[in-house]
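[1] have a look at this prediction, sequence included:
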Amino acid sequence: MSYRAPLAEYDLLMRHVVGLDLVAGTERFGEANAETVATILSEAARMCEQVLAPLNAPGDREGARLENGVVRLPEGFAEGYRAVAEGGWAAITASEAYGGLALPITVATAVNEMMASACLSLQIAPLMSQGQIEALEHHASDEIKALYLPKLVSGQWNGTMNLTEAQAGSDVGALRTKAEPGGDGTYAITGQKIYISWGDNDATENTCHLVLARLPDGAEGTKGISLFVVPKFLPDADGNPGVRNDLSVVSLEHKLGLHGSPTAVMEYAGAKGWLVGEPHKGMRAMFTMMNNARLGVGGQGIGVAERAFQHALAYASDRRQGVTPLGATAIIDHADVRRMLLTMQADVFAARAIALSCAVAIDMETATGQAAWAARAAFLTPIAKAFGSDTGVRVADMGVQVHGGMGYIEETGAAQFTRDVRVTAIYEGTNGIQAMDLVSRKMMDEGEMAYVILDEIEAEAQAVRADLPDLAEPLLEACAALRAGTDWIVQHPAEDRFAGAVPYLAAFARVLGGQAHLKAARVEGGARLALARFYMARMLPEYAAKLAEARAGAAGLYAADVRAMAR
């Protein structure tokens, strides 16, 4: 089936739920009012619906391939990438000084989600470039900025992120890639990196790699890592691609999904690179790109969830089987199919609201420099990433179930969403790492930001308690329980926090989702109110079980011997 961008939902969320007006009220983003943003999103939607969406299934079937050292994209992907680049969507938040649109990341989050819905394998390319652009803007020298940013912003060149090595997954500090000073301001980069999304392609003139490596005097662990920009082709005197650098694609990964996206094993054999930021401070610079990508990956999960929901809804509306309470009609009128579809719809709305709320906080931090906005953005980022990607996995899986046996057959398309989205819960820091980050670094304030957010939710629920008690009362009850759970988290040592981190994050996301549904129901009523009631009655109560698990502590995990029972 075809894809339709959820423009009405973006409009509702931005006007009445996440606070786009706050962003538009700043001097930095004064032109990003709701009307202007709606026009921008409409243009992006047209491209996604008409150009990118038709590439999704054929790209999955054909896949990217490596032929005689050259990476070939599936048919139509080069044209799709050009449509993205020519529309400015690869550099939507980049500075105008380098040709970017300088729009809020709130707008970029919606555009990126639409592109992910349309064709996730292709969307990865502009998402990676956006992150590299931000990292270079913040940390690179003026010379590097002047040379690389105009090309990345225009989409002539694409950017990648090189962290992972075979022996160093999430433990980036264990990397072995070396950087030897060349004596002329350049460095010779030697080592191998794996899982490099869009590590090479035949759609762009050049591919620019941001590579983590260790200088000879770099300390062990993450504190001794530096960051380098290493292009596929060395720019000549005019800034155009010149001779080939000493790097190559060893192979393309054979993946569960995302077949159209070339995920490369990269070999650097003394490749020439340039230092980005200060020596031994590479993780600081790379985290700029990683945090950008974490919100973006959450959006990828939401985008695939939206497409899977639309696909399942269309199938359930047409498929006739059995007798429902309404007679012999389509399976959408069977109670359990209706339950699944409403669950999918309600979860997508909640996840989308959390991601956009996180984006608003980032924009407000950028526009105002206020510490409170920075703390809110930092707190919401792991939730947006983990809950967004987990929602993608859940909703895509449920979409297969709605299709029944046909969902297991590749021709219906439901299985591709499940295969494609699964990795989003793994990369840019697994969701377990996101949860651990939430209960540790993001709670170094003793939970202050968590309590601020809970205060806001409680105030909003209290304001409608008389008019919408069936929404307000369960949300107030959930807030009280989450407050007690947060007390427990901040009062216990790291091992207990980490043991309950994933369920705690899930509980917090469930309550944030309740807040979003409450706000939307107040504005629209009707079907939106019915969906909010469904969420409060059937999905919000998950918080109780999650908090019980979160407070169980670590002792039981280590008392049980998983190996003993496996013998």
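    In hand now; what should we look at?

[2] going forward, measure contacts between C-alpha atoms and count neighbours the same way
    OK.

[3] quick one, longest strand in the protein?
    The longest strand of the chain (DSSP state E) is strand 263-276.

[4] residues in contact with that one: which ones?
    136, 139-141, 185-200, 226-231, 245-253, 282, 285 (CA atoms under 8 Å, 6 or more residues apart in numbering).

[5] just the buried ones from these, in PyMOL syntax?
    Selection of buried members from these for PyMOL, criterion 16 or more other CA atoms under 10 Å:
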select buried, resi 136+139+140+186+187+188+189+190+191+192+193+194+195+196+197+198+199+200+226+227+228+229+230+231+245+246+247+248+249+250+251+252+253+282+285
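
[6] and here is the other one:
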Amino acid sequence: MPSYKTPLKDIQFVFNELLDYPSHYERLKGCAEASSDLVDAVLNEAAKFSEEVLSPLNRVGDQEGCTWTPEGVIAPTGFKEAYKQYVDNGWPLLSVPEALGGQGLPSSLSMAVTEAVSTANVSWSGYPGLSQGAIKTLIEHGTDWQRDVLLPKLVSGEWTGTMCLTESHCGSDLGQLRTRALPQEDGSYAITGTKIFISSGDHDMADNIVHIVLARLPDAPAGTAGISLFAVPKFNVSDAGGIADRNGVKCGSIEHKMGIHGFATCVMNFEDAKGYLIGEPNKGLACMFTFMNHARLATGMQGLVHSEIAYQGAIPYAHDRLAMRSLSGPKNPDGPADPIIVHPDVRRLLLTIKAITEGCRALSYYTAQQLDLSEYGESEETRKQAESLLALITPICKGFMTELGLEAASHGVQVFGGHGYISEWGMEQNMRDSRISTLYEGTTGIQSLDLLGRKVLGSGGKLLQPLLAEISHYCEGLSTNADMQEFVAPLQDAVQTWQEVSMQAGAAAMENPEEVGAASVDYLMISGYTLFAYLWARMAQVAQQQISAGEGDETFYQGKVHTARFYFQRLLPRVATHKATLASGADNLMAMPEACFALN
């Protein structure tokens, strides 16, 4: 089982050299304290906590899992103590506004901490992770009482939060949900219904849990237009913020899952539970998107998490494992065989994992910059531009990065051969843990429909054009740079493809609405590979400049250039396949009669 080591060197490369976070933070309103020294101190402390406290609990969580009891769910051994240390050290306060008792640092810095915490122990990280979405939801949409009474304990981490959407009969089709909310004389609501797949729905790590719940009022219209949002605490809360009697919400059971065993996934039963309306009646889904978009970005980062785990496991093994001789002659003549890292197919696996990992990191922090700008941008125009770009790339981050993270996890198993299938090495756990990332917070198909249907076609291309213009402008600026043409030329081709398939999908949808669904996943993948190409070109450019200047670690920068070359020559060509598949249309999917889908 690999012990996690925070990749501080690559994180700092992305922060300081690729995306110039020091200048970025200087331009943000009210974030002047986020100096380079402070950022380094935060990252170093996060690395220490992740490596020394959370990483040793990773296998414990997988083997022991959570325990259901009639009184509540018990987290794996050591999880509660680690959470107390996390709270005592002030980590939940990092990016919470100072007016609410937080440290007021940018969200991007909190995301960097999340990377370290999640990679060290993805199951444990889910417990505090959901709270951030609950906090943002109450900040933006909550009443004064909710912000005064519920928020302080959520902000401090003394309480945690959940997101209660799904029901057994409707899955992601929330228009079918049946949980009801009856108005009470004191202004509260009695919530009754059952929610499933509720992440961290119950546990013993915090004193209270605030559930953010979708439900229907008695006079609500059908469908998504009749959904309201409520805050429902596990224990009732006094006006002074103290814990009172047990509310009518309990965990009926926990799911037995493929992976993330240490993370409680619960069936939650609400029986006349006291809840408080968030936002306006029947406008709950709009409010809930504040939570959902935060969760989707966090889930997208799990693609980075699982690829990093695969890389940290595969690299040492590939250096140490001796098997067969190199096709070009012995590379370890004094040993019985050569290390497997000399074999081309193992190199293919390792370079794919590396390209995915570092590409995911670059895209994660590129997105995090937009999140900062949407919250702390100098002008309203800057904030709106960032919000628009976030709207476009959030489904790409969630859908594309998790699909590639799953691929990287699979390659991590493959590097180990038969040993990868054995639990002691940790690669099979990573494979199991990674599978859920493409499913929860909206499957890849749902993210793809959101991207193509709502964000691109729904905006008439207005959300997409600024990003395409940014990439094109970057390419134009390198038109005379001979060293960069191996990256710039294929990037320009990918941008042109992205534009072409956007127009093709729009034209086809006008003839047949099914074409949007048929094209959407291929469209998402084209979008993701092109965005990766943009960021890998930028990484290669920075690395080339450092090598030419004779500055820094030349081996590190050479690795960047070689990996960029591998990405452009081996992975970016996948765009052509997705383009051809997309162009084939919906008929090959929809023409076959349903009766043909039968078990013989």
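    Received the coordinates, thanks. Owing to the predicted nature of the structure, the values given are computational and were not obtained by experimental measurement.

[7] show me the helices in the stretch 151-300 of structure 2, by range?
    Under the criterion DSSP state H, counting those that start in this stretch, the stretch 151-300 of structure 2 contains helices at 151-156, 284-320.

[8] relative to structure 1, which residues correspond to the last one?
    The aligned range for helix 284-320 of structure 2 in structure 1 is 282-318, by TM-score structural alignment.

[9] who's in contact with stretch 535-544 of structure 1?
    So stretch 535-544 of structure 1 is contacted by 343, 346, 470-471, 474-475, 478, 481-482, 506-508, 510-511, 514, 517 (CA under 8 Å, 6+ apart).

[10] let's see it at 7 Å
    346, 471, 474, 507, 510, 511, 514 (CA atoms under 7 Å, 6 or more residues apart in numbering).

[11] list the buried residues for it?
    Those would be 535, 536, 539, 540, 541, 542, 543, 544, for stretch 535-544 of structure 1 by 16+ other CA under 10 Å.

[12] in helices only, show me the residues you listed.
    Using DSSP state H, 542, 543, 544 are the members of the buried residues of stretch 535-544 of structure 1 that sit in helices.

[13] residue in structure 2 matching the second one?
    Using TM-score structural alignment as the criterion, residue 543 of structure 1 maps onto residue 575 of structure 2.

[14] from residue 431 of structure 2, how far off is that match?
    25 Å (CA to CA, to the nearest Å).

[15] now do residue 16 of structure 2
    Distance from residue 16 of structure 2 to residue 431 of structure 2, by CA to CA: 32 Å.

[16] which ones are touching the aligned partner of residue 140 of structure 1 in structure 2?
    Matched across to structure 2, residue 140 of structure 1 falls on residue 142, judged by TM-score structural alignment. For residue 142 of structure 2, the contacting residues are 278, 279, by CA under 7 Å, 6+ apart.

[17] again, only this time at 6 Å
    The neighbours of residue 142 of structure 2, taking CA atoms under 6 Å, 6 or more residues apart in numbering as the test, are residue 278.

[18] before we move on, what about residue 121 of structure 1?
    Contacts of residue 121 of structure 1 by CA under 6 Å, 6+ apart are 258, 260, 261.

[19] can you list the helices of the stretch 151-300 of structure 2 in TSV and add distance to residue 513 of structure 2?
    Shown next, in TSV, are the helices of the stretch 151-300 of structure 2 (distance: least, CA to CA, whole Å):
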stretch	distance to residue 513 of structure 2
helix 151-156	43
helix 284-320	24
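
[20] mean per-residue distance, stretch 352-361 of structure 1 to structure 2?
    Once fitted to structure 2, stretch 352-361 of structure 1 is off its aligned match by 1.7 Å on average (mean CA distance after the TM-score superposition for structure 1).

[21] name the helix or strand for the counterpart of residue 496 of structure 2 in structure 1, please.
    The alignment partner of residue 496 of structure 2 in structure 1, by TM-score structural alignment, is residue 480. Using DSSP states H and E, residue 480 of structure 1 maps to helix 469-491.

[22] with structure 2 superposed, average distance for that helix?
    Counting by mean CA distance after the TM-score superposition for structure 1, helix 469-491 of structure 1 comes out at 1.9 Å.

[23] what's the burial count for residue 526 of structure 1?
    Neighbour count for residue 526 of structure 1, taken as other CA atoms under 10 Å: 10.

[24] ok, residue 178 of structure 2 next?
    18.

[25] show me what it aligns to in structure 1.
    Match for residue 178 of structure 2 (TM-score structural alignment): residue 176.

[26] same check on residue 564 of structure 2?
    By TM-score structural alignment, residue 564 of structure 2 lines up with residue 532.

[27] burial of its match, as a residue count?
    27.
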